[in-house]
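got a predicted structure here, sequence first:
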Amino acid sequence: MDRLANTVRPYAWGSTTAIPELLGTEPTGEPQAELWMGAHPGAPSLADRGDGPVPLSELIAADPAGELGEAAAGRFGPRLPFLLKLLAAASPLSLQVHPDLAQAESGFADEERRGVPADAPHRNYKDANHKPELICALTPFDGLCGFRPAAESAELLSGLGVDSLKPYADILHAEPEEAALREVLTAVLTADRAEMAETVRLAAEAAERLGGTPGPHRDSYAAYASIARHYPGDPGVIAAMLLNFVTLQPGEALFLGAGVPHAYLDGLGVELMANSDNVLRCGLTPKHVDVPELLRVTRFEATAPAVLRPEAVDGEETYETPVDEFRLSRYALAAGAAPRQLPAGTPQILLCTAGTAVLTGADGAELPLSRGESAYVPAAEQVRIGGTGTVFRATVRA
């Protein structure tokens, strides 16, 4: 088992205080948006096995079967198939969707064939993998997830009293749901930018007013007004109004599958995802928005946010998801309780988010983890966990 040294990513939307507070470090004054734990080539964690710090990606590449287990190496290749993060949002992330595996493979192959540079700002597919993800709240956590029912979106838009939104509300009332959602999102993203900026301004003013008074959709209006303050004039503000607003309480989670539009708005959480960079953006960003490709990937169906709560079996609380690349669970460690044997046979990353945990290897060696610290456990290693606090366990589905 290896203690990990991890990289903080300073994206502009990040909180300046949430991750430093968890890690027990002084804030730098700069945004600290994500702490990455894993073997992603963009910022692999470092482990020291006696010869100095080495990227986890190199350790795995040198012995995939030994590090990952033969089953995981055979299914996913010689790389860790998941990436674990602490995510701290102080302002909205981009509104986005992720492709399914077939779409990612075909999109990546097409851009490779056309010679689109890997670092080109208009490149959509950085790899040939899909990117399902799971976010588990450590604090109250706001987000947008999935399309609202078309009739509900029409009611919400109509309630703003903005004349230029009336055609969208009429479409949402009159047409079949899938066609209506597709037509309205397309119209919003392809509208004249100056005209749309004025629509966003008027809608934001109305949302600000409605979000501060009792009435239907009050919380949603307040969220959209906040988004508009961060992204004035952005068409993504109107696109966001087609989506469900949800607040997770600590311990609750959301799974985000392929084609589901979403955005994280505010809060601190543990995020676990397949090891991919593939993102199609809808708005709330200065980055490239490829509307045709976005429309090809998006699933235009209304879905209520499926808030996950952990299912406890033998002391391990698991967040069930329909993917093989990752599995997230947590342990609530109680003082005086006997250490628990962790399942072996798959690669694991353990993250302590409260209190102190102690990992004990088969040889009796101990590795303490304080709040914010993490460790990597190779597939073949037998480890027990004890202490007092909360530990998240990221691994693959066995």
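Received it, and whenever you're ready, just let me know what you need.

please make it C-alpha for all contacts and neighbour counts, starting now.
OK.

show me how far the strand or helix carrying Cys282 is from its chain's centre.
Using DSSP states H and E, Cys282 sits within strand 280-283. Chain-centre distance of strand 280-283: 15 Å, with C-alpha atoms, centre = their mean, to the nearest Å.

packing partners of that strand?
strand 95-97, helix 236-240, helix 291-297 (3 or more C-alpha pairs under 8 Å, 6 or more residues apart in numbering; DSSP states H and E).

and these: which comes nearest Ala89?
Among the helices and strands packed on strand 280-283, strand 95-97 comes nearest to Ala89, with 13.5 Å by C-alpha to C-alpha.

in TSV: the helices and strands packed on strand 280-283, plus distance to Leu308.
As requested, the helices and strands packed on strand 280-283 are exported to TSV (distance: least, C-alpha to C-alpha, whole Å):
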stretch	distance to Leu308
strand 95-97	20
helix 236-240	22
helix 291-297	25
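
can you lay out these as a markdown table showing mean neighbour count?
Formatted as a markdown table, the helices and strands packed on strand 280-283 follow (neighbours: other C-alpha atoms under 10 Å):
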| stretch | mean neighbour count |
| --- | --- |
| strand 95-97 | 24 |
| helix 236-240 | 26 |
| helix 291-297 | 16 |
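
want to compare, so here's the second one:
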Amino acid sequence: MDRLDNTVRPYAWGSATALPELLGTEPTGEPQAEMWMGAHPGAPSRIDRGAGPVSLADVIAAAPEAELGDAAVRAFGPRLPFLLKLLAAGSPLSLQVHPDRAQAEAGYADEERRGVPHDAPHRNYKDPHHKPELLCALTPFEGLCGFRHPAEAADLLAGLDVDALKPYVDILRAEPEADALREVLTALLGTDRAALADSVDRAAAAAAQRGAEGGPHAPAYAAYAALAHHYPGDPGVLAAMLLHHVTLQPGEALFLGAGIPHAYLSGLGVELMANSDNVLRCGLTRKHIDVPELLRIVRFTPGDPGILRPEETDGEEVYDTPADEFRLSRYVLAPGAAPRALDARTPQVLLCTAGTVVARPATAEGAELPAVDGELRLAPGGSVFVPAGEHVTVSGEGTLFRATVVA
């Protein structure tokens, strides 16, 4: 069991205060967007086993079976297949989708064959892996997730009473659902940005007014107006109006599978994802947008965004998803309660988000060892890596998130 020393990424959309408040540190005045926990090559966590800090990625690469277990290596290769994050959104992230496994493998192989540099701004596929992800709110958390039914999107756009949007309203009401969503998104992303800027501004002004007036769509209208404030004239503001606006309460989560357009808007959460960098952007960004490839990846299927709530079994609250590369669960620990023994079959990253959690080495039967030399006390933001086969118990008074793979 190793305490993790983690990197905080200062992306421009990050909150300047949310992570410092959780970690109990002084704000720097700069955005602090994500704290990464894992072995991603872009910012691997560091551990110290007595010879000084070393990259967790290097430790795993040197002995993958010992660190990850034979089963995980057979299933996912000699790499930690997930990345755990604390994510603090102070302003909206880009509107984006992720490919499925087959699309990622094919896209990566094609760009490798064509010699597209890995750091090229127009490269779509950084690796051959898919990137399902799960976001669990620690504070009220706003996001956009998945397509609305076209009739609902049409009513939302019509409510703005902007003449330039009426052709999109007509398409959404007249065409079959998938065709309507594809046609409108293609039109929005394929039109010159400057030509749409006035329509975006008019729609944003109307959305701000509707949001202030109240009503069932007021929170969504207010969110779209806020997007336009951050990204004036961006066609992605209109594309976002095709998506569900969601507000998660603490403990609620969203699972984002392949091809599902989404964007995080504001709030602090725990994010767990497959260990990949593959992102295709739809808008709300100055970065490269490959419209033909994006339209090939997006799944034009409307439906409920599917807010997840954990299911509790023996004190472990599990967020059930179809992903194999990761499994997220939560323990809410009470003082005086018996220590919880964690399943040792798989590699784990443990993260404390509230209170104080004590992690101790244990026997295979789940009994704590008498020596406390290996005991680790975790304050909010503290995290540890537990190799496969290492038995650990957790206790204390606080909240602990456990990231691992599906056994």
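Looks like it came in fine. Computed from a prediction, not measured in an experiment: that's the story for all the values here.

need the TM-score from the superposition.
The TM-score (TM-score structural alignment, normalised by the length of structure 1) is 0.99; 398 aligned residues with a C-alpha RMSD of 0.6 Å.

of all the helices and strands packed on strand 280-283 of structure 1, which lies closest to Pro176 of structure 1?
With respect to Pro176 of structure 1, and counting by C-alpha to C-alpha, the nearest of these is helix 291-297 at 17.0 Å.

list of residues touching that closest one?
Helix 291-297 of structure 1 has contacts (C-alpha atoms under 8 Å, 6 or more residues apart in numbering) with 97-100, 103, 182, 186, 189-190, 259, 280-282.

repeat the analysis, applying 6 Å as the threshold.
Outside helix 291-297 of structure 1, the residues within contact range by C-alpha atoms under 6 Å, 6 or more residues apart in numbering are Pro99, Gly259, Leu280.

and that helix, how far out from the chain's middle?
Centroid displacement of helix 291-297 of structure 1 relative to its chain, using C-alpha atoms, centre = their mean, is 20 Å.

how about stretch 31-45 of structure 1?
Taking the mean of its C-alpha atoms, stretch 31-45 of structure 1 sits 13 Å from the chain's own mean (C-alpha atoms, centre = their mean).

quick one: end-to-end distance for that stretch.
Stretch 31-45 of structure 1 has an end-to-end distance of 20 Å (C-alpha to C-alpha, to the nearest Å).

residues making contact with that stretch?
In contact with stretch 31-45 of structure 1 (C-alpha under 6 Å, 6+ apart) are residues 4-12, 14-16, 55-57, 83-88.

list the buried residues in that stretch.
For stretch 31-45 of structure 1, the neighbour count (16 or more other C-alpha atoms under 10 Å) marks 31-40, 43-45 as buried.

got those residues as TSV, with secondary structure columns?
Formatted as TSV, the buried residues of stretch 31-45 of structure 1 follow (DSSP: H, G, I helix; E, B strand; the rest coil):
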residue	secondary structure
Pro31	coil
Gln32	coil
Ala33	coil
Glu34	strand
Leu35	strand
Trp36	strand
Met37	strand
Gly38	strand
Ala39	coil
His40	coil
Ala43	coil
Pro44	coil
Ser45	coil
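
biggest helix in structure 2, by residue count?
Identified as the longest helix of structure 2 according to DSSP state H is helix 193-213.

mean deviation of it from structure 1?
Compared with structure 1 after the fit, helix 193-213 of structure 2 shows a mean deviation of 0.6 Å (mean C-alpha distance after the TM-score superposition for structure 1).

excluding covalently adjacent residues, which one is nearest to Leu46 of structure 1?
Using C-alpha to C-alpha, 6 or more residues apart in numbering and skipping residues adjacent in sequence, the residue nearest Leu46 of structure 1 is Pro55, 4.4 Å away.
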